Structures are given as structure tokens and as C-alpha cells.
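Visitor: Following is a predicted model, sequence given first.
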Amino acid sequence: MKPARAASRRTLPGSPFNRTEAPPPPVEQYVLNDRVTHDKYGLGMVIGVEETAVVVDFGPQQVRIAAPYAKMTRL
């Protein structure tokens, strides 16, 4: 006996159950001297901005953080 194959479902154009993918949230842009907080490093200030990363001074250390900046927020 063969197992039943799952049939693909039709998508109806007016159905509220159609799932459209939401666009990803925009990557936050930082500029020089922005005050930020990071979950791991704490409070800091942006001292360098690159195309896909920022360099942040957290006092005793400077850290390059790549986009997306999931654990970092602007103050």
C-alpha cells in the first residue's frame, strides 16, 4: 500500500488566509557621535561608519559591529 501524497493547496485570490511575506525591516542607519547601547558591551558612541558595519567606542574597547544591529539601539 502506497502512502497518500499531500496535495498542494490552491491559493484563492481573495482569501484572508493567503500569507504574503512582509518585507524585512529596514536596517537602522547610524552616524558619527550617535550614543548607543549594546546588550553585551553596554553604553558607547559611534566613532566610525562603514557600508555594512559601525565601529563603536565602549570605553575600554572599540568594537566593529556588522549589520543588522540586532543587539544595538540608538539612545
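Guide: Nice, I can see it.
Visitor: all contacts plus neighbour counts: C-alpha atoms, from now on.
Guide: OK.
Visitor: Name the SS class of Gly44, please.
Guide: strand (DSSP: H, G, I helix; E, B strand; the rest coil).
Visitor: now it, nearest residue through space, not along the chain?
Guide: What sits nearest to Gly44 in space, not counting adjacent residues and going by CA to CA, 6 or more residues apart in numbering, is Phe58, at 4.3 Å.
Visitor: start to end distance for stretch 39-52?
Guide: In stretch 39-52, first residue to last residue: 20 Å (CA to CA, to the nearest Å).
Visitor: buried sites along that stretch?
Guide: For stretch 39-52, a neighbour-count test (16 or more other CA atoms under 10 Å) marks 41, 43-47, 49 as buried.
Visitor: dropping in the other structure now:
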Amino acid sequence: MTKSAGARRYLPSSPFNVPAADAPPIEVFEVGDRVSHDQFGLGRVIAVEGEAAVLIDFAGRQGRILSPFTKLTKL
């Protein structure tokens, strides 16, 4: 005899098996936006590849930053 593989019931008071929260929305950048990167510093967006990546000019050094842009903030 086998048990059904259905979803388990979530108990609000349980610290275990908390359902995953929705991921925060991916920030949208436009060409010309001023940005700050945790590692590379200040820069300006020079190209946008949809939601996949952005190309940024960091004072003469270009970098392609991939989504979800966790280390990149818009100024």
C-alpha cells in the first residue's frame, strides 16, 4: 500500500517547510540609466538585452551584468 504524493498541509505555526515566497520582481533598466554596482562602482547603462542582461560602462571599462541584478542598483 502506498501513500498519495499530494501536497502536504502547511501549518502556520510551524517553523519547518514554510512555503517559498514569491521572488521579488526583476528591476528594469533603460539605456542611459545611472547605476551603482557593489564590485565595479558607478556606471551608465549603454545597452539592454531584454530581461537577461545589461551592458554597462564603468568609466571606460565595460561590463555585462546578468539578471537578476542583485548587486546592481539604479541611482
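Guide: Thanks, I have it. These numbers were taken from a predicted model, which means no experiment stands behind them.
Visitor: And the TM-score between them?
Guide: Overlay of the two chains. TM-score (TM-score structural alignment, normalised by the length of the first structure): 0.75; 64 aligned residues with a CA RMSD of 1.6 Å.
Visitor: For burial, what's the neighbour tally of the residue nearest to Gly44 of the first structure?
Guide: Neighbourhood size, Phe58 of the first structure [other CA atoms under 10 Å]: 17.
Visitor: Give the aligned equivalent of it in the second structure.
Guide: Using TM-score structural alignment, the partner of Phe58 of the first structure in the second structure is Phe58.
Visitor: And its match, how far from Arg64 of the second structure?
Guide: Counting by CA to CA - Phe58 of the second structure and Arg64 of the second structure are separated by 11 Å.
Visitor: Leu75 of the second structure too?
Guide: Counting by CA to CA - Leu75 of the second structure and Arg64 of the second structure are separated by 18 Å.
Visitor: what does stretch 19-29 of the second structure rub up against?
Guide: For stretch 19-29 of the second structure, the external contacting residues (CA atoms under 8 Å, 6 or more residues apart in numbering) are 10, 45, 48, 51, 54, 67-69, 74.
Visitor: any chance of the residues you listed in a markdown table, plus secondary structure?
Guide: Formatted as a markdown table, these follow (three-state DSSP):
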| residue | secondary structure |
| --- | --- |
| Tyr10 | coil |
| Val45 | strand |
| Val48 | strand |
| Glu51 | coil |
| Val54 | strand |
| Ser67 | coil |
| Pro68 | coil |
| Phe69 | coil |
| Lys74 | strand |
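Visitor: Report the two of the residues you listed separated the most.
Guide: Spatial extent of the contacts of stretch 19-29 of the second structure (CA to CA) is set by the pair Tyr10 and Val45 at 43.5 Å.
Visitor: so how far is stretch 21-34 of the second structure off the chain centroid?
Guide: Put simply, stretch 21-34 of the second structure sits 7 Å off its chain's centre (CA atoms, centre = their mean, to the nearest Å).
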